[in-house]
Each structure stands twice: as structure tokens, then as C-alpha cells.
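Undergrad: Structure for the following, please:
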Amino acid sequence: MIDIGLTKIAMIGVVALVVIGPEKLPRVARMAGSLFGRAQRYINDVKSEVSREIELEELRKMQKDMQEAASDVEQSVAKNMSEAQDSFSTTWNDDNSAGLSNPLMEPSTPDPSVVKAKDFRRKKLARTSAIPSWYKRQSGHKTRVISGAARVAKYRPAGTTRKFFH
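TA: Prediction:
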């Protein structure tokens, strides 16, 4: 910026007062101030536009780098998948051609000890659970929802009547 001290500003003011005159000096000062403000705004706009362009260029470069990295990862995953598929298919074909039986393809019969263990766990859970037995019989499915007042009216013992206090 321009280095202007107080004495230089005073000298410019005195010269402007003599040259322009006291009648026109306030109007010229306002015009000079508005022109100076416009110039500052223009300079700030140019600076922000340049910085925006620089940031945009950096973002484009970053996007390009990320796309390259993503394509590299995609290629490596595709390569690994094709290798795994090839090895699986060769292993599968070798096993089938050798006549080996696959235990996963044969029907299996359940082991009686496993069935007993499952029954034991189920019965123990039924005894020690905090869920009431009537709710377990209902198996957790509500057929319809009724309000509290309707529930009280439905399950009220037969001999009781409602008494109102007046």
C-alpha cells in the first residue's frame, strides 16, 4: 500500500482546498471516497475469484487422483476375484472328475445328542425365563389391540358393578 502519513494528508487537503475551493470540496471528497471504495471492492473481487479458481483447480486435481486410485482398486479387486474364481473352478472340476463325494451335498441325519442338547436348552430357558407362561403360550402374537378401559371391562369379575359417587 501507499505509505501516507498525517502530514502528507494535511498537505493534500490544503492543496485541494485552494485548488477546488471550499464550496465543491465536500462533493469531491465524497466522490473520491466512493471511487476509492469501488476500487477496493473490485480488487477484493479479483482476489476472491483468483483464490476460487486455485481451489477449483486443486479440487479437480484431487478428484482426478481419487478416480485413479478407485480405478486401481477396482482393477485389483477384479483381478483377485478372477483368480479366485479360476482356482475355485479348477478345484471343483478336479474333485468332480476324480469322483470324490462332497459331504455338503449328501443328506445328513441329525445326531441324537444334538437334538437332546437343543431340547435341554429350550426347557431350561422355559423354566428360568422371566417371560410369563401365558405369554409364551400366546407365542408373542397379539391378534388385536384393545384399550385399557376395554380390557378392564372384558376381564372384570361377573359379580362386581361400578359404583359412582355423587
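Undergrad: rest of the way, CA atoms for contacts and neighbours
TA: Noted.
Undergrad: Report the next helix or strand after the longest helix along the chain in sequence order.
TA: Ranked by number of residues, the top helix in the chain under DSSP state H is helix 25-98. Sequence-wise, the next helix or strand downstream of helix 25-98 (DSSP states H and E) is helix 112-128.
Undergrad: how far is that next one from where the chain is centred?
TA: Its chain's C-alpha centre and that of helix 112-128 lie 43 Å apart, by CA atoms, centre = their mean, to the nearest Å.
Undergrad: One more: stretch 92-111?
TA: In terms of CA atoms, centre = their mean, the centre of stretch 92-111 is set 45 Å apart from its chain centre.
Undergrad: Could you list every helix and strand in contact with the helix or strand harbouring Y135?
TA: Y135 is part of helix 133-137 when elements are defined by DSSP H and E. The contact analysis (3 or more CA pairs under 8 Å, 6 or more residues apart in numbering; DSSP states H and E) places helix 133-137 against no helix or strand.
Undergrad: Proceed likewise with the subsequent sequence, for comparison:
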Amino acid sequence: MIDLGISKLALIGAVALIVIGPEKLPRVARTVGTLLGKAQRYVADVKAEVNRSMELDELKKMKESMETAARDVESSVSTGASDFEKSWSEATTGLNGSAMSSGSDLSALGDGSFPTYKHPKKNWRTKQTAMPHWYKARTGVRTRAQSGAARVARFRPRSTSVSPR
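TA: Alright, predicted model coming up:
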């Protein structure tokens, strides 16, 4: 790069003062400063864009490697599952007839029939909440919860203020 020391900057400043003049020098310096700032921001934006594109390429490579690893795992699991199914069927070939005939529940399941669904008894809470509000009010069922302090304040007898004469 260009090596600019203090002596070289002083020389450039002196030449600019002589060529441009003392009246226009501050305006030119401001213009040069803004242009240099814009150039630095542009270079920083370009660097950031290049870094983003490099990171994107790395992420794409990582995604591809993860997909291939997932495919390898999937294929190994599927081959392992087929091997397990083969060994399971070989191990249980002699057990099918003897195990099903020993228990009455297992023989029912061996026929392909399943136990029927039995509905549970009705829930008394469901039945109680199905009462209409007018019936609850008539029979005195509480419909709103109330704290103890609120209940005391509600049912406290009102004090009649009798003024002594």
C-alpha cells in the first residue's frame, strides 16, 4: 500500500494550501472526507456481501453432508429392521401355535377379534353442570365461588347508626 507518513501528509497539505487557496481549502477537505467515508462504507458493504456468500456456500455444503448422513442412517436402519424382522420370524415360528392355545384371552386375540369398547359410568360432575341456572337458583346450589371474607361481609348485619340525643 501507499506509505503515508506525517511528513508526506504535511507536504500534501502545503501544496493543497498553495494550489487551492485558504478560502476553498475547508470546503474541499470536507468534500474529500465525505467521499472517503462513502468509499470506506462501500468497501465494507462489499466485504460483508462476500462474507455472506462464503457463509452461504459453507452452509450449503453442511446441509448436503447432513442430508447424506441422514440417508446413510436411514438405509442402515431399514436394513437393520429387515434383518430383525427375519430373525424374529425365525425365532417365533415354533411358538405361534403353543402360545395362543394356552390362554383364553390370547386365543380370542388370535382369532382377529378385539375386545369391545365399554362406556364408563356417567360422571356426576357432568350431570350436575348440565343443570339449568334457574333450577340451581331455586334449589340453592351455589353457582359462584366466594371467598370467606366476602361471604362474612355480605351476610354481616347492617349496623344502624343511632345517634344519642
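Undergrad: How far off centre is the helix holding Y135 of structure 1?
TA: 42 Å.
Undergrad: Geometrically speaking, which residue is the centre of structure 2?
TA: K63 (20.7 Å; CA atoms, centre = their mean).
Undergrad: distance of that residue from V73 of structure 2?
TA: As judged by CA to CA, to the nearest Å, K63 of structure 2 and V73 of structure 2 stand 15 Å apart.
Undergrad: if I look at the residue sitting furthest away from the middle of structure 1, how far off is L25 of structure 1?
TA: Residue farthest from the centre of structure 1, counting by CA atoms, centre = their mean, is V18 at 69.1 Å. For V18 of structure 1, the distance to L25 of structure 1 (CA to CA) stands at 10 Å.
Undergrad: and if you look at Y135 of structure 1?
TA: Y135 of structure 1 sits 96 Å away from L25 of structure 1, taking CA to CA as the criterion.
Undergrad: What is the burial count for I20 of structure 1?
TA: As a burial measure, I20 of structure 1 scores 13 neighbours (other CA atoms under 10 Å).
Undergrad: got it, and S107 of structure 2?
TA: Close neighbours of S107 of structure 2, defined as other CA under 10 Å, add up to 15.
Undergrad: Please identify which helix or strand holds it.
TA: Going by DSSP H and E, S107 of structure 2 is part of helix 104-110.
Undergrad: For that helix, name the packing helices and strands.
TA: In this structure, helix 104-110 of structure 2 makes packing contacts with helix 95-102, judged by 3+ CA pairs under 8 Å, 6+ apart.
Undergrad: which parts of the helix it packs on are buried?
TA: Buried residues in helix 95-102 of structure 2, defined by neighbour count with 16 or more other CA atoms under 10 Å: M100.
Undergrad: do the same with stretch 50-68 of structure 1
TA: Buried residues in stretch 50-68 of structure 1, defined by neighbour count with 16+ other CA under 10 Å: none.
Undergrad: Can you find the partner of D105 of structure 2 in structure 1?
TA: Applying TM-score structural alignment, one finds that D105 of structure 2 aligns to P107 in structure 1.
Undergrad: So the residue farthest from the centre of structure 1 versus K24 of structure 1, what's the distance?
TA: Separation of V18 of structure 1 from K24 of structure 1 (CA to CA): 11 Å.
Undergrad: Give me the distance between the two termini of stretch 11-29 of structure 2.
TA: 15 Å.
Undergrad: next one: it to chain centre, how far?
TA: For stretch 11-29 of structure 2, the distance to the chain centre is 60 Å (CA atoms, centre = their mean).
Undergrad: between Y135 and L25 of structure 1, which one's more packed in?
TA: Neighbour tally, Y135 of structure 1 and L25, criterion other CA under 10 Å: the higher count belongs to L25, 16 against 11.
Undergrad: residue contacts, whatever residue of structure 2 lines up with that one?
TA: Aligning on TM-score structural alignment places L25 of structure 1 opposite L25 in structure 2. For L25 of structure 2, the contact set (CA atoms under 8 Å, 6 or more residues apart in numbering) comprises A16, L17.
Undergrad: Pull up the gap between L25 of structure 2 and G5 of structure 2, please.
TA: Distance, L25 of structure 2 to G5 of structure 2, using CA to CA: 21 Å.
Undergrad: now swap in S75 of structure 2 and tell me
TA: 66 Å.
Undergrad: Likewise for S107 of structure 2?
TA: 99 Å.
Undergrad: cool, M54 of structure 2 as well?
TA: From M54 of structure 2 to G5 of structure 2 the distance is 36 Å (CA to CA).
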